[in-house]
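Enquirer: build me a model:
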Amino acid sequence: MDASDADLVKRALAGDRAAFGLLVERHRSILLRLAQRMLGDPAEAEDMAQEACLHAFLSLSRLRDPERFGAWLYGIAVNLCRLRLRARRSTYALEDWEGGRVARGFTWAEAQPAPEAAYEIRELHAVVLNAIALLPPEQQVVVRLHYLDGLTLTEIGVLAEAPLGTVKARLHRARERLRASLAAELAQEFAERGEHILPIWIGPHEGDMLKLQLVEKSAPRPLTYDLMVRLLDLAHVTVERVAVSRLHEEVFYATLWVRVEGKTHEVDARPSDALNLALRAKAPIFVAAEVMDAQAIQPNELPAKLKGDQSGIEDKGEWVSAPLPDMGLPAHRSTKPEK
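Expert: Below you'll find the predicted structure:
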């Protein structure tokens, strides 16, 4: 009968290096897959796996629960991979900023957002992170690994040593809590500014992409909208502005204004796609006056509006309330229009 992780940890702490070698071999395959999933490079993944094992060996005495050695080791690897990814993004060649060509008339000031925009982004970031901090610990872990680190639900299940169904349930409950707490928080903030809110239901996947952009986080691999913006840049196509332009039979429609070779063209789009592109292309976002007049609500009405809409969606069995798909795997896409 094979020794348990706890037994091998105890032997390793007593000076049996062969026992630690057995621990490494037992978890090496998952460790490598996890590192390669985050870094996308087999050679780098091998380096990170070895470094994670070294960190684990040197810190083994600080492991509180020897039975959870595997999850502990994977957590070390995730942190090391995150550091490597941050190091990758710390410097950029100027040529990369304009599709491989030297940016014409570039000044460093243009790379920075306006002070007002930067302040609003930091405020929103703080609001979201504070809301996450109020979640139960097991829900915090799932939210951070999925939204901030870009891990799939399957990978989170391996790290948390929990079945996939349990991970999905935790994420679903976390989203419900965040929806309620953020609705109340943002409603108060908008009320203080004397502003109105336009609630629009969008798909879970598109919502994920918006949230990642709003909190200035990126997934380990380029996402669809990031690729679209990069291709537009290479083709010298500029997204000038977007707007939620009309409402027809309770379905919202959006319009993009794009400039191609000096001419501006209008392109129809779903609001979720238009908003995701606008945020990444740093294009202004507008709402048609007639749409605001028909659908905007007071900030203090937002929690009740979301609760009522959610109940109606659940009664109809629509996809909006379903657990999120894995970001790293093909997601089921609904053919229904957005509301």
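
Enquirer: please count neighbours and contacts with C-alpha atoms only from this point.
Expert: OK.

Enquirer: which stretches of this structure form helices?
Expert: 5-13, 17-39, 42-58, 69-89, 115-133, 137-143, 153-160, 164-193, 204-214, 224-234, 271-281, 289-295, 302-316 (DSSP state H).

Enquirer: so what does the third one touch, helix or strand wise?
Expert: Think helix 42-58. helix 17-39, helix 69-89 (3 or more C-alpha pairs under 8 Å, 6 or more residues apart in numbering; DSSP states H and E).

Enquirer: to check against the first, give me the structure of this:
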Amino acid sequence: MDIEMKIRGLMVDPSTNAPIVILKDVASDTVLPIWVGLYEANAIALEVEKSSTPRPMTHDLLKNLIHGLNAEVQRVVVTELRDDTFYAVIWMEQNGEAVTLDARPSDAIALALRTDCPIYVSEDVLKIAKVIPNTADSASSEELRRWLENLNDEDMGRYKM
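Expert: A predicted model of the protein is given here:
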């Protein structure tokens, strides 16, 4: 089963300075941090903040290409967590046929924001992500998870990196 999620915010990991996208279950307090690259975080932040650029960025190009091919993004799903790497699938429809594309979650999320489609995470991913530590020290991983779950709007800021 897939769980619908919304972007709760973007932040920087205090220990590694790596960008993190925080997804939150729309029906509960469950949060899922996904560490992403700087460029992908920037692409997500631009769309969250509704900032425009003078020329289309890569994810804008993808959106335009999809629409130019008479396709529509239906949803994106973070489907798997394997060897500390998240995997995602972009679900589209073209001429009445379902089309799926393998994607990095950061790219799928950036595209979902641009196409106003829902973001889902597999229930299995949420279960695994809760038990697999992101660092060698599981105590610090659990502290980070608690800290993320207790963030409020002021802690998130305005999606600045």
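
Enquirer: can you put the helices of the first structure in a markdown table and add distance to residue 254 of the first structure and mean neighbour count?
Expert: Listed next are the helices of the first structure as a markdown table, based on distance: least, C-alpha to C-alpha, whole Å; neighbours: other C-alpha atoms under 10 Å:
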| stretch | distance to residue 254 of the first structure | mean neighbour count |
| --- | --- | --- |
| helix 5-13 | 55 | 18 |
| helix 17-39 | 34 | 18 |
| helix 42-58 | 42 | 18 |
| helix 69-89 | 33 | 17 |
| helix 115-133 | 23 | 14 |
| helix 137-143 | 30 | 18 |
| helix 153-160 | 32 | 21 |
| helix 164-193 | 23 | 17 |
| helix 204-214 | 15 | 17 |
| helix 224-234 | 16 | 16 |
| helix 271-281 | 5 | 21 |
| helix 289-295 | 11 | 13 |
| helix 302-316 | 21 | 14 |
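
Enquirer: tell me how far the spatially most central residue of the second structure lies from residue 154 of the second structure.
Expert: Central residue of the second structure (C-alpha atoms, centre = their mean): residue 109, 4.4 Å from the mean position. Here the criterion is C-alpha to C-alpha, to the nearest Å. By it, residue 109 of the second structure lies 23 Å from residue 154 of the second structure.

Enquirer: before we move on, the earlier item: would you list the helices and strands packed on helix 42-58 of the first structure in a markdown table and tack on distance to residue 56 of the first structure?
Expert: Shown next, in a markdown table, are these (distance: least, C-alpha to C-alpha, whole Å):
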| stretch | distance to residue 56 of the first structure |
| --- | --- |
| helix 17-39 | 10 |
| helix 69-89 | 6 |
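
Enquirer: and of those, who's closest to residue 57 of the first structure?
Expert: Closest to residue 57 of the first structure of these is helix 17-39 (C-alpha to C-alpha; 7.6 Å).

Enquirer: where does the closest one end up in the second structure?
Expert: Under TM-score structural alignment, there is no match for helix 17-39 of the first structure anywhere in the second structure.

Enquirer: packing partners of that helix?
Expert: Under the contact definition 3+ C-alpha pairs under 8 Å, 6+ apart, helix 17-39 of the first structure sits against helix 5-13, helix 42-58, helix 69-89.

Enquirer: residue in the second structure matching residue 302 of the first structure?
Expert: Taking TM-score structural alignment, residue 302 of the first structure has residue 148 as its aligned residue in the second structure.

Enquirer: quick one: contacts for its match?
Expert: For residue 148 of the second structure, the contacting residues are 31, 33, by C-alpha atoms under 8 Å, 6 or more residues apart in numbering.

Enquirer: please report how far it lies from residue 108 of the second structure.
Expert: Distance of residue 148 of the second structure to residue 108 of the second structure, given as C-alpha to C-alpha: 22 Å.
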